[in-house]
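Colleague: need a structure here:
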Amino acid sequence: MVSPGGRKSAVSGEAPVRDRARLHDARTATAVGRWLGAGVVVCFVTGLISHGLQTPPDWLAPRLPTRPVWGYRVTQGLHVATGIALVPLLLVKLWAVRPRLFVRPPVRSVLHAAERASVGVLVSAALLEVFLGLVNTAQWYPWPFPFKPVHWALAWVLVGATMLHVAVKAPQAAAHWRRSPADPQGPDRRSLLLGTGAAVGVVTLTTVGQSVTPLRRLAVLAPRAPDASAQGVPVNRTAAEAGVAGLAAERWRLTVAGPRPFDLTLAALNALPQHTARLPIACVEGWSAAADWTGVRVRDLLERAGAPAGAGARVVSLQQQGGYRVSELPPPYAWDPLTLLALRINGRELSPDHGFPARIIAPNRPGVLQTKWVGRIEVLS
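Modeller: A predicted model of the protein is given here:
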């Protein structure tokens, strides 16, 4: 019930007239919630793909797909673009339901308390998850905990809370959506939704160019500009940051450990059959860029070391610290003809920041696993 003065009745819990006039109504919240829910689903599914490619369980590693070569570029670019688009959607959704977040009295029953607690978890998880993902695109970490496991755990909390909220509110949402919007706020609601859609379009167009090449010129808000980067590919970690800036080519050796181990100098590696592949490199922050990579096939090195068919490989970088100093090439990658120990990019020798003298490049693989400054490759039985 609503009093003549427009105040909300503690019995009905409905929004006051003055709030409904400002579009704080269930129909508006339902309309924005549909878009928000779809975005959460896209982010969650693409996040599962990213996590599976980065840290595959034992049963999945031998089955990881290397095709299409641009697969990770698309899924991770979509993940980050959708996450950025969730920012205006989430803000509008919270604005639309604001009166219900601050009802008086705050708790009317045990059931009402449980519902409000679940909403609190949902709102907190959504805000924190989007914030963490957004600042990760700029590689800014103002917190003491590791980003990846927290982001992964929060994703499950957010999805679980969303599913619970949808299950509880589905009948009400369906009723509000089926009801004819005969109230005078119909045109205002359409204007709000159009404005929300425009905001989503603007933040998407001004950032998605970091992974969608035709839109590069519009990506004025993207943290990376691949075309303006050294050798046409952005760098997340420089040689100086990795502690390998003074690496001398004449002292470098590649060690390949296996049944028939051997070492190679850079000159000897350059004397082996060279192969070129055009492959994209895509980072978890959302940027990606394609380049022509030239080097020696990893499978050729494994065969020379006596690796059994179907064996994987461990790649060790010369950098002494960092979470991705060591990476593994599961069999599908290790034996793919496009997986290279690259020595050149776009016809030029790798720069120190791009992994000189040698780095891994493989199809459909996260950029953090395309190990730079390779010093050792080990056959895994």
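Colleague: For the rest of this, base every contact and every neighbour count on C-alpha atoms.
Modeller: Will do.
Colleague: How far does stretch 147-161 sit from its chain's centre?
Modeller: How far stretch 147-161 lies from its chain's middle: 13 Å, per C-alpha atoms, centre = their mean, to the nearest Å.
Colleague: Please give the structure of this sequence too, so both can be compared:
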Amino acid sequence: MEGMKVPSLLVFSGRLHDARTATSVGRLLGVAVVVCFGTGMVSHYLQHPPGWAVDALPSRPVWGYRVSQGLHVASGTAAVPLLVVKLWTVYPRLFVRPPVRSVRHALERVSVAVLVGAATFELFSGLLNTVQWYPWPFSFVPVHFAVGWLLVGALLLHLAVKLPEIAAHWRRGAEATVALSADGAGPDRRSLLLGLAAAVGAVTVTTVGQSFTPLGRVDLLTPRHPDHGPQGLPVNRTAVAAGVLPALRSVADWRLDVAGPRPFLLSLDELRALPQTEVELPIACVEGWSKSARWTGVRVRDLLERAGAPPGAGLRVESLERHGAYRVTELGAEYAHDPLTLLALTLNGRTLSADHGFPARVIAPNRPGVLQTKWVVRLEVR
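Modeller: The predicted structure follows:
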């Protein structure tokens, strides 16, 4: 803070509003942001793959999306106390006068403004997404994705502008050791960092249990508990919310329409009469929760073969839903031909409940839960 002028009414006497403390916290925040951004990209492109990538997305490992999305939500949650403390260490710099002293200083202030705004939006909109509360008029997914890139761009600009100071604080050697031992704020800084570590640990341990089930007993702050829900599995969208109950009341008239070179229709009894396969797969949702379950049904690749699908064909899956962004989904070739991908009829040994997709739903490995289409009525060979 040396050499900077602040208004007399805004004199900051705290010893931890300094570059060393900001750098120490910034390193931790940077790790959390990088992990959150990287796993966020994985999540986005699995949910919304470009056309050329639909058939190339991998169906293995089966736990891939579960781990990736669990890390995404956990790192984003952990970043909240890190961001708050980081802002606390640097906020006096907002009151520096004159506000702009050079081109480099102007770039620094612009990068900080964009960085703080983007980081705050990303973390708190992400937290609201975990509870499925959207108090804004725009679509969450594309805006969250775009602002994520904006955040990374602002971070790179900020790092470029601050590189000389960052390098100075990363240096090691006798001179740095002497400086640290002579730093009167050392004990306070250590106390701050220990308190911050405790806060990060607390929010992580009490939320990560929604995907890391061994900690499920202490998931006190999570909006979803993996064991709570119909048939012991949570649901994000019920049959009532999807508006499919009227169609399910006439299930005797339900037919699975499989469109392909040799199209056919199957009633529910005919579908049950086909060879059944049982698999254990996790269902993992973008909100961060996941849970493994036993699913039984007909292999999708067997239905493809019966329909005369050519090698490498994918599927377009349609739901009984009449509205919704995921009423129609694409099941790429890797998923469609994986022996673990089922048109499931039962969950944990019991007929699917209405909320879990009765009479039939898709379950596939390494696939976002929002694409595990429920209330399936049509499969179309692509």
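Colleague: Quantify their similarity with the TM-score.
Modeller: Once superposed, chain against chain, the TM-score is 0.94 (TM-score structural alignment, normalised by the length of the first structure); 371 aligned residues with a C-alpha RMSD of 1.7 Å.
Colleague: Need the counterpart of V85 of the second structure in the first structure.
Modeller: Mapped onto the first structure by TM-score structural alignment, V85 of the second structure lines up with V92.
Colleague: Tell me which other helices or strands the helix or strand containing that match touches.
Modeller: Using DSSP states H and E, V92 of the first structure sits in helix 71-96. Here helix 71-96 of the first structure touches helix 26-54, helix 110-137, helix 186-205, strand 275-282, going by 3 or more C-alpha pairs under 8 Å, 6 or more residues apart in numbering; DSSP states H and E.
Colleague: how much does the third one stray from the second structure?
Modeller: In this overlay with the second structure, the average offset of helix 186-205 of the first structure from its partner residues is 0.4 Å by mean C-alpha distance after the TM-score superposition for the first structure.
Colleague: In the second structure, which residues correspond to stretch 53-68 of the first structure?
Modeller: Alignment of stretch 53-68 of the first structure against the second structure: residues 46-61, by TM-score structural alignment.
Colleague: if we can go back for a sec, okay, the helices and strands packed on helix 71-96 of the first structure, which one's buried deepest?
Modeller: Across those, the average number of neighbours (mean count of other C-alpha atoms under 10 Å) peaks for strand 275-282, which reaches a mean of 21.
Colleague: Can you give the distance of it from its chain's centre?
Modeller: Strand 275-282 of the first structure has its C-alpha centroid displaced from the chain centroid by 20 Å (C-alpha atoms, centre = their mean).
Colleague: between it and helix 71-96, how many degrees?
Modeller: Per axes from the mean of the first three to the mean of the last three C-alpha atoms, to 10 degrees, the angle that strand 275-282 of the first structure makes with helix 71-96 is 10 degrees.
Colleague: Superposed on the second structure, what's the mean shift for strand 275-282 of the first structure?
Modeller: Its matched residues in the second structure lie on average 0.3 Å from strand 275-282 of the first structure after superposition (mean C-alpha distance after the TM-score superposition for the first structure).
Colleague: Which elements pack onto that strand?
Modeller: Judged by 3+ C-alpha pairs under 8 Å, 6+ apart, the packing partners of strand 275-282 of the first structure are helix 71-96, strand 288-297.
Colleague: which residues of the second structure does it align to?
Modeller: Under TM-score structural alignment, the match for strand 275-282 of the first structure is residues 277-284.
Colleague: hmm, who's touching the matching stretch?
Modeller: 62-63, 65-66, 69, 211, 290-299, 340, 342, 363-365, 367-369 (C-alpha atoms under 8 Å, 6 or more residues apart in numbering).
Colleague: Give me the buried subset of these.
Modeller: Using 16 or more other C-alpha atoms under 10 Å as the burial test, the contacts of stretch 277-284 of the second structure include 62-63, 65-66, 69, 211, 290-293, 295-299, 340, 342, 363-365, 367-369 as buried.
Colleague: ok, now how distant is D353 of the first structure from T371 of the first structure?
Modeller: From D353 of the first structure over to T371 of the first structure the distance is 12 Å, taken as C-alpha to C-alpha, to the nearest Å.
Colleague: whoops, I mixed them up, L36 of the first structure
Modeller: 36 Å.
Colleague: now L78 of the first structure
Modeller: Distance, L78 of the first structure to T371 of the first structure, by C-alpha to C-alpha: 24 Å.
Colleague: between those two, which one's more packed in?
Modeller: For L78 of the first structure and T371, the more surrounded residue by other C-alpha atoms under 10 Å is T371, and the numbers stand at 24 against 20.
Colleague: and whichever residue in the second structure pairs up with that one, helix, strand or coil?
Modeller: The alignment partner of T371 of the first structure in the second structure, by TM-score structural alignment, is T373. Under the three-state scheme (DSSP: H, G, I helix; E, B strand; the rest coil), T373 of the second structure adopts coil.
Colleague: before we move on, what about A170 of the first structure?
Modeller: helix.
Colleague: Is there a neighbour count for it? I'd like the number.
Modeller: 13.
Colleague: Give the aligned equivalent of it in the second structure.
Modeller: So, by TM-score structural alignment, A170 of the first structure is matched to L163.
Colleague: So the match of T371 of the first structure is in contact with R361, correct?
Modeller: Yes. At 5.6 Å, T373 of the second structure counts as touching R361 under the criterion of C-alpha atoms under 8 Å.
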